[in-house]
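Sequence and predicted model, in that order:
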Amino acid sequence: MSHRQILQALTGLLAALFTAMLSTTIVANALPTIMADLHGTQTDFAWVVTAALLANAVSTPIWGKLADLFSKKLLVQLSIIVFVIGSVIAGLADNMTVLLSARVVQGLGMGGLTALTQAVIGSIIPPRERGRYSGYMGAVMAVATAGGPLLGGFIVDSPLGWRWTFFLCVPLAVVALFLLQVTLRLPHTRRKVSIDWLGSILLTAGVSLLLIWVSFAGKAGYYEWMSWQTAAMVGGAVVLLALLVLVESKVREPIIPLKIIRERTTALSIVASVTVGIAMFGSTTFLGQYFQIARGFSPTEAGLLMLPMIAGNLAGSVGSGQLISRFGKWKRFLIAGTIMVIAGAGLAGTMDHETDMLLVSLYIFVLGLGMGLLMQNLVLAVQNTVRVSEVGSASASIAFFRTVGGAVGVSVLGAVMSSSVSSRAADGLRAANIPVSDGGAGDSLDIGGMPPAIQGIFRAAYGDATATIFQIAAVISVVALIAVLLIKEQVLRRTLDITPAPMPQANPDLTGSSETLSAAAGTGTAPDGGTASDTGTAPGGDAATRPRSTAGAARGGTGTH
């Protein structure tokens, strides 16, 4: 495919990705208002994000497996429809239960878009050229991430109200559906379907149990960290996840293919993705809360204050994508990105409710730049090591573990935030000789409904507690740096698929099977046993030869691992 054909094919896909990303970021600055309107707590705040991330995570491997079995185009369209249904329900929610349920539906749709976007790109673009287009995707994500908080803040401050932060995504999704129908053309060969439903259930139950345990442990009215409830939940989660590994090693079509995960680059990329997911989702989720509650800015102003992080993300993703496509080297960008994430989170860990806003902008710019260098390039490194027929599962595995890391991060850091705010607010109230209720303090997000004297105490508590979130994120990101340093760099291949080893010459007098003849034709084996062309495998497993000069193939190497 020419550059123009690829861009045309990606138009609808990027529009769908933009809609899904926008739905996440547009809500960020609306959450404090939503919590106040629906009488939500700090735990509810975290779970509005966690519910969508968890549904996204557990559905991503399923979508990825379906992408290896069914039409990717049809699946993308289906995921958009699911997402639209969730958006409408969320916009109509009148209590936290309905809103959380709608966020789960939205997350299922976002899981499809997360997995399928990477799978389609991996199916039509060779890894050496993929950095260029991953940069475009990173740019779309950055624009959505930048525009979301701004647009969300403007909507919340306007007569439309927070419900339109959900409704607005519906027409955008319809436009994306139309563009996909017109622009995306992918060949597909039907294969026998085998979905690992047992693995999906075990995965969902195990991860959910851990997140529920973290969210409510140590809270008044629930249970202590050291209690029989903790033992039951953690023990149950360990058993469920152990059974998951056993099931995945036995089934024919596992949702998390262990043979791919066991590959060194993929395994280390997964470790890095989990820790980066914790730092990215866990820390940035609470930035809007910091700007609005701790510093007293409006939702629109909070969106503007997020721009330095978005600018860093955009520069990192687009710039690294162009350089990787030019030189074929990617590890240096992963190392630099991880160091910047650690530095940015560490600097943000020094913030309090009085930190100069210029310093805050600098800190989050460094954090955003590091994330831009990391996110897409971790996926690219993995895609370079697998066959095109496995791109869907491999891409989904990375996206899955990153999103699980994000869900765990939001849940864990949300629990830390709630506990820290409660403790700091209680200390502040006692210092001001204001009675503290038996249930503690700090679980309410309706700061505007408090008396002015108490408002100041709670704003200071939220501002000072935010630093703890970033400090934890910085420490966790050190694990990502170790994983990235251990990854063995392989120059990105120019071929769409891993070129198979030359096949023995067939005797022309013998009649080979159609399968053998098809394979021989697809590899383009020359009389001397060499490969005369780069080989690509279409999404459904079809052999698709892309004529190219032998010199061109030599420059990129065979891509054999």
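Alright, I've got the coordinates. Residues are numbered from 1 along each chain as shown.

from here on, contacts and neighbour counts on C-alpha atoms
OK.

contacting residues around the nearest residue to residue 9 once chain neighbours are set aside?
Spatial nearest neighbour of residue 9, excluding adjacent residues (CA to CA, 6 or more residues apart in numbering): residue 184 at 4.5 Å. Going by CA atoms under 8 Å, 6 or more residues apart in numbering, residue 184 touches 8-13, 73.

also this one, for the comparison:
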Amino acid sequence: MAQSETTTDTPPASTGTSVPMTHPQIMKALSGLMLGMFVAILSSTIVSNALPQIISDLGGTQSSYTWVVTAALLSMTAATPLWGKLSDLFSKKLLVQISLVIYVLGSVVAGMSQNTGTLIACRVVQGIGVGGLSALAQIVMAAMISPRERGRYSGYLGAVFAVATVGGPLLGGVITDTEWLGWRWCFYVGVPFAIIALIVLQRTLHLPVVRRDVKVDWLGAFLISGAVSLLLIWVTQAGDSYAWISWQTWAMTGGALVLGLLFILVESRASDPIIPLRLFRNKTISLASAASLFVGIAMFSGTVFFSQFFQLARGESPTMSGILTIPMIAGLFVSSTLSGQVITKTGRWKAWLVSGGVLLTAGLGLLGTLRHDTPYWHIAIYMAVTGLGLGMMMQNLVLATQNQVAPEDLGAASSVVTFFRSLGGAVGVSALGAVMANRVTHYVQEGLAALGPKAAALGHGGTAGGGIPDLDKLPAPFREVIESAYGHGVGDVFLYAAPFALLGLVLVVFIKEVALKSKPAAHAPAAVSDEAAPAESAVKA
């Protein structure tokens, strides 16, 4: 294969010399990247408070509600390792820009959807783009900034995450409540931000690119995507479309297992695997990846099910639903920013991971006590504790992993942690969504039975099959039953999520703290391998 040409007008700090980038240089380079991250997170959160209205307008069910979220998480999960591998081979800036274009295309068509099937398909496309943005943001940062300094800038990314997370539901709620806009603008509104990010990235982000004579592991990407897809389809449909113990269960779980084993076989023999299995020989990477899986379950369960709690259990508008979640986002904002600053000054990060695990477990456990009439100040405290825990764990698990790998594995290792976090979110939303539908139907039946024989004859009160009720059209006694059912059902979801957070805490306790490196990956010497490295040439991104 022809080797790439070298071009130079990249700033000295980013060409692999020993001259570190200054803070203004780094912030300028990160400006477009952070805007891209803002777009990615915004797309994930802006629909959360609009979903009850969207699903109602499109005639969907609780299963559709779950799949609008899960579809994006699934494609993001499956695409993340591929983006990470591509970043080791091609221009990181170009890949970020391609991710933004994919996101824009998915968003525009999603806004035109006339049924839930089309919307879910568009969310898959959005997820592919968002997966690239999420994975590449961490990879680009690691290429420019040393692990010791990276805590500071990870805190900035965490702040962007928090602003987009709180701004998304608020903006989505306002858009949905504004009659002349409507929920379709929840998908359109991110497009101008993405276009601006494309322009800013082109002007500000300049990184060296190492191109090697290797092949992308497309078979590995297909197998891992198939295994995850089968697993999620099974978790979502089991107990509704078919019994948990049924031939469909055996077929899907067996198929997922076979595809997973084939993936491991292919990866063990691939010359350049999409997920290098040798990375898992490193104890820190293995533990951080597993912990990220459980953090993902906790993180996405909070953002997805709070909107249903405030709108269907407490009768709030989409706009108020977003406002009422601010304590959780405030906690995340404060802890991610503060932990990043302190880690940069001290070089110590494990205490933040352990403290985050404790707070996350406690917060979810407290949220497990939710009912439709729980005083809001109680809920606010529980959300703040959960947000503090999430902020301490999310970015720092990636930081701990990046600190352990050679420069040539940076993209793959970073994407592995992001992959497991997204996988946890996808599996968590699917499984907990199925639990939610089941528990709500159960509590509705109990509530109607308590009203008397005539009410009990209604059976499920319109929630069977995951139907989303319109509270405004229900008589007062029935409305109270539905609100109580959703309040109790969401509480059960958080209660089931708490043990997973506890598992994440146990895992981070066993991660060994290693001193943070003082040089960024782009400046570090390449690790020595057993085989001769392919010919390489650096080009400007």
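Everything's here; your move. Since the model is a prediction, treat every value here as computed from it, not as a measurement.

And the residue nearest to residue 9 of structure 1? What does it align with in structure 2?
When structure 2 is aligned by TM-score structural alignment, residue 184 of structure 1 is paired with residue 205.

repeat for residue 241 of structure 1
That one, residue 241 of structure 1, aligns with residue 260 by TM-score structural alignment.

Can you show me the helices along the stretch 1-150 of structure 2?
Per DSSP state H, counting those that start in this stretch, the stretch 1-150 of structure 2 carries helices over the ranges 23-45, 51-57, 62-87, 92-110, 116-144, 147-177.

In TSV, list those along with distance to residue 481 of structure 2 and mean neighbour count.
Listed next are these as TSV, based on distance: least, CA to CA, whole Å; neighbours: other CA atoms under 10 Å:
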stretch	distance to residue 481 of structure 2	mean neighbour count
helix 23-45	28	22
helix 51-57	18	19
helix 62-87	18	26
helix 92-110	34	23
helix 116-144	27	25
helix 147-177	25	25
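
Next, format these as a markdown table and append distance to residue 185 of structure 2.
Output for the helices of the stretch 1-150 of structure 2, formatted as a markdown table (distance: least, CA to CA, whole Å):
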| stretch | distance to residue 185 of structure 2 |
| --- | --- |
| helix 23-45 | 11 |
| helix 51-57 | 11 |
| helix 62-87 | 16 |
| helix 92-110 | 9 |
| helix 116-144 | 13 |
| helix 147-177 | 7 |
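
Let me know which of those helices is the nearest to residue 255 of structure 2.
When the helices of the stretch 1-150 of structure 2 are compared by CA to CA, helix 62-87 sits nearest residue 255 of structure 2, at 16.6 Å.

Mind naming the longest helix for structure 2?
helix 410-451 (DSSP state H).

What helices and strands are in contact with it?
If contacts are counted by 3 or more CA pairs under 8 Å, 6 or more residues apart in numbering; DSSP states H and E, helix 410-451 of structure 2 sits against helix 62-87, helix 116-144, helix 218-237, helix 283-308, helix 376-402, helix 453-456, helix 476-509.

Nearest to residue 264 of structure 2, out of the ones you listed?
helix 218-237 (8.4 Å).

Excluding its own residues, what touches that closest one? List them.
Contacting residues not belonging to helix 218-237 of structure 2 are listed as 63, 74-75, 78-79, 81-82, 248-249, 252-253, 255-260, 262-263, 266-267, 273-274, 423, 426-427, 430-431, 433-434 [CA under 8 Å, 6+ apart].

how many neighbours does the equivalent of residue 30 of structure 1 over in structure 2 have?
Alignment note: residue 30 of structure 1 maps to residue 50 in structure 2; criterion TM-score structural alignment. Neighbour count of residue 50 of structure 2, defined by other CA atoms under 10 Å: 31.

residues contacting residue 50 of structure 2?
Each residue near residue 50 of structure 2 by CA under 8 Å, 6+ apart is listed here: 169, 172-173, 176, 183, 186, 318.

of those residues, closest to residue 56 of structure 2?
residue 183 (11.4 Å).

residue in structure 1 matching that closest one?
Counting by TM-score structural alignment, residue 183 of structure 2 lines up with residue 162 in structure 1.

Can I take it that its match is in a strand?
No. Using DSSP: H, G, I helix; E, B strand; the rest coil, the assignment for residue 162 of structure 1 is coil, not a strand.

just checking, it touches residue 35?
No. Contact criterion CA atoms under 8 Å: residue 162 of structure 1 and residue 35 do not qualify, at 10.6 Å.

show me the residues around the most centrally placed residue in structure 1 that make contact.
Geometric centre of structure 1, nearest residue: residue 403, 4.7 Å, by CA atoms, centre = their mean. Residue 403 of structure 1 is in contact with 53-54, 56-57, 274, 277, counting by CA under 8 Å, 6+ apart.

and it, how far is that from residue 370 of structure 1?
Taking CA to CA, to the nearest Å as the measure, residue 403 of structure 1 falls 17 Å from residue 370 of structure 1.

and if you look at residue 129 of structure 1?
Taking CA to CA, one finds residue 129 of structure 1 at 22 Å from residue 370 of structure 1.

Check residue 119 of structure 1 too.
Taking CA to CA, one finds residue 119 of structure 1 at 24 Å from residue 370 of structure 1.

With residue 105 of structure 1 instead?
Taking CA to CA, one finds residue 105 of structure 1 at 31 Å from residue 370 of structure 1.

Just the buried ones among the contacts of helix 218-237 of structure 2, please.
63, 74-75, 78-79, 81-82, 248-249, 252-253, 255-257, 259-260, 262-263, 266-267, 273-274, 423, 426-427, 430-431, 433-434 (16 or more other CA atoms under 10 Å).
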